[in-house]
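*Asks:* Okay, structure incoming, though there's no sequence with it:
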């Protein structure tokens, strides 16, 4: 994170990333728990699979899940920081956080699904097939990840006494 930013702004942006990461984790745990019976531990292991590969992550127990949790929250904070830095250059992004945050969530979904995961040790190297649940995942990223990032940037950039 840039060190020349006020501590208050850094804290607000980090909190926005933690909120977005938590909402995303609750969504994933609920969705995949209902669909396939996955536990939150397995969800976190699936994140660690990006580093370790699927077999090592699922066989890695709690340490793999902790790696997954650390990675998940670091990525979420980086996502919040990226939106914040963009909003510093384009202040209009914080004037309509629901709109721009939702669009940002859509971009994040596409980047994670079609670039990051396929290129990681968790992916097969091929793009995932389109399925009905993609609509739910897209909506989840838009509302639960993108909008909290935008709201955090707004809170960090707009004085609290502004209208």
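*Replies:* In hand now; what should we look at? Quantities reported herein were computed from a predicted structural model and do not represent experimental measurements.
*Asks:* Every contact and neighbour count from this point should use C-alpha atoms.
*Replies:* Noted.
*Asks:* burial count for residue 84?
*Replies:* 27 (other CA atoms under 10 Å).
*Asks:* So for the one helix or strand residue 109 maps to, what gets flagged as buried?
*Replies:* Using DSSP states H and E, residue 109 sits within helix 97-111. Buried residues in helix 97-111, counted by 16 or more other CA atoms under 10 Å: 97-109.
*Asks:* which residues sit against stretch 79-94?
*Replies:* 1, 13-14, 16-17, 100, 104, 149-154, 156-157 (CA atoms under 8 Å, 6 or more residues apart in numbering).
*Asks:* Next up, the contacts around residue 150.
*Replies:* Contacts of residue 150 (CA under 8 Å, 6+ apart): 80, 83-84, 93-94, 97-98, 100-101.
*Asks:* quick one: it from residue 11, how far?
*Replies:* Distance from residue 150 to residue 11, counting by CA to CA, to the nearest Å: 15 Å.
*Asks:* before we go on, here's another structure to hold up against the first:
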């Protein structure tokens, strides 16, 4: 027996109600933050790095490497909070910028990749080396290229897709 065809114009058709902007931005921040943390954990796991070290390394930006790595779960939670705050801010910036610049909503792959690359440069090339309590000890080319690509694909593109989805629902 064949299922009846759905009438997508009927009031019973499934529609997506746009959530509040803050909730959508928070969901976006949690999503890209999880993607980025998971990427780093998977990258360093074969080298024997414990997953807890990844958010501790973020905490090290603010409290120093020795304090972060000696702090156990507390500094890992602090680092995770800082990381998710930063990722939510990144999502919010793209979301707000795309409101008055509709071209940012078009071509989310291209625009998101460019945005992700810009975020990588601002965070890892400029801010962390200049202001961090624990700047990177040495330059690792493979890690840096992988981080750039991860920011382009796992941070920037989802930012663009989240903004496009939310703004298009208001049309």
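*Replies:* Alright, I've got the coordinates. Predicted, not measured: the structure shown is a model, and the values here were computed from it.
*Asks:* Can you calculate the TM-score here?
*Replies:* After superposition, the two chains reach a TM-score of 0.87 (TM-score structural alignment, normalised by the length of structure 1), with 153 aligned residues with a CA RMSD of 1.9 Å.
*Asks:* Onto which residues of structure 1 does stretch 51-63 of structure 2 map?
*Replies:* Mapped onto structure 1 using TM-score structural alignment, stretch 51-63 of structure 2 spans residues 40-52.
*Asks:* how far is the matching stretch from where the chain is centred?
*Replies:* Offset of stretch 40-52 of structure 1 from its chain centre (CA atoms, centre = their mean, to the nearest Å): 14 Å.
*Asks:* mean shift of it relative to structure 2?
*Replies:* Its aligned residues in structure 2 lie a mean 0.7 Å from stretch 40-52 of structure 1 after superposition (mean CA distance after the TM-score superposition for structure 1).
*Asks:* what does stretch 66-80 of structure 1 give?
*Replies:* Mean for stretch 66-80 of structure 1 is 0.4 Å (mean CA distance after the TM-score superposition for structure 1).
*Asks:* Next, the buried residues of that stretch.
*Replies:* Result for stretch 66-80 of structure 1 [16+ other CA under 10 Å]: buried residues 66-69, 71-74, 76-80.
*Asks:* Nearest to residue 28 of structure 1 among those?
*Replies:* residue 72 (11.8 Å; CA to CA).
*Asks:* The closest one: helix or strand, and which one exactly?
*Replies:* Using DSSP H and E, the secondary-structure element containing residue 72 of structure 1 is helix 61-89.
*Asks:* residue range for that helix in structure 2?
*Replies:* With TM-score structural alignment as the criterion, helix 61-89 of structure 1 aligns to 72-100.
*Asks:* which residue ranges form the helices in structure 1?
*Replies:* Remark: helices assigned in structure 1 by DSSP state H are 7-36, 40-52, 54-59, 61-89, 92-95, 97-111, 117-119, 133-140, 147-157.
*Asks:* what does residue 28 of structure 1 align to in structure 2?
*Replies:* Match for residue 28 of structure 1 (TM-score structural alignment): residue 40.
*Asks:* Identify the residues contacting the residue lying closest to that match once chain neighbours are set aside.
*Replies:* By the measure of CA to CA, 6 or more residues apart in numbering, the closest residue to residue 40 of structure 2 outside its immediate chain neighbours is residue 54, 6.9 Å from it. The neighbours of residue 54 of structure 2, taking CA under 8 Å, 6+ apart as the test, are 37, 40-41, 76.
*Asks:* Max pairwise distance over those residues: which two?
*Replies:* 40 and 76 (14.0 Å).
*Asks:* Settle it for me: which of the two has more neighbours?
*Replies:* The residue with more neighbours, out of residue 40 of structure 2 and residue 76, is residue 76; 23 against 19, by other CA under 10 Å.
*Asks:* The more buried one contacts residue 55, doesn't it?
*Replies:* Yes: between residue 76 of structure 2 and residue 55 there is a contact under CA atoms under 8 Å: 5.0 Å.
*Asks:* got a list of what residue 41 of structure 1 touches?
*Replies:* Residues counted as contacts of residue 41 of structure 1 (CA under 8 Å, 6+ apart) are 62, 65.
*Asks:* In a markdown table: the contacts of residue 54 of structure 2, plus distance to residue 152 of structure 2.
*Replies:* Formatted as a markdown table, the contacts of residue 54 of structure 2 follow (distance: CA to CA, whole Å):
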| residue | distance to residue 152 of structure 2 |
| --- | --- |
| 37 | 14 |
| 40 | 14 |
| 41 | 17 |
| 76 | 25 |
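*Asks:* What is the nearest of those residues to residue 142 of structure 2?
*Replies:* residue 40 (12.6 Å).
*Asks:* do you know how far that closest one is from residue 147 of structure 2?
*Replies:* 8 Å.
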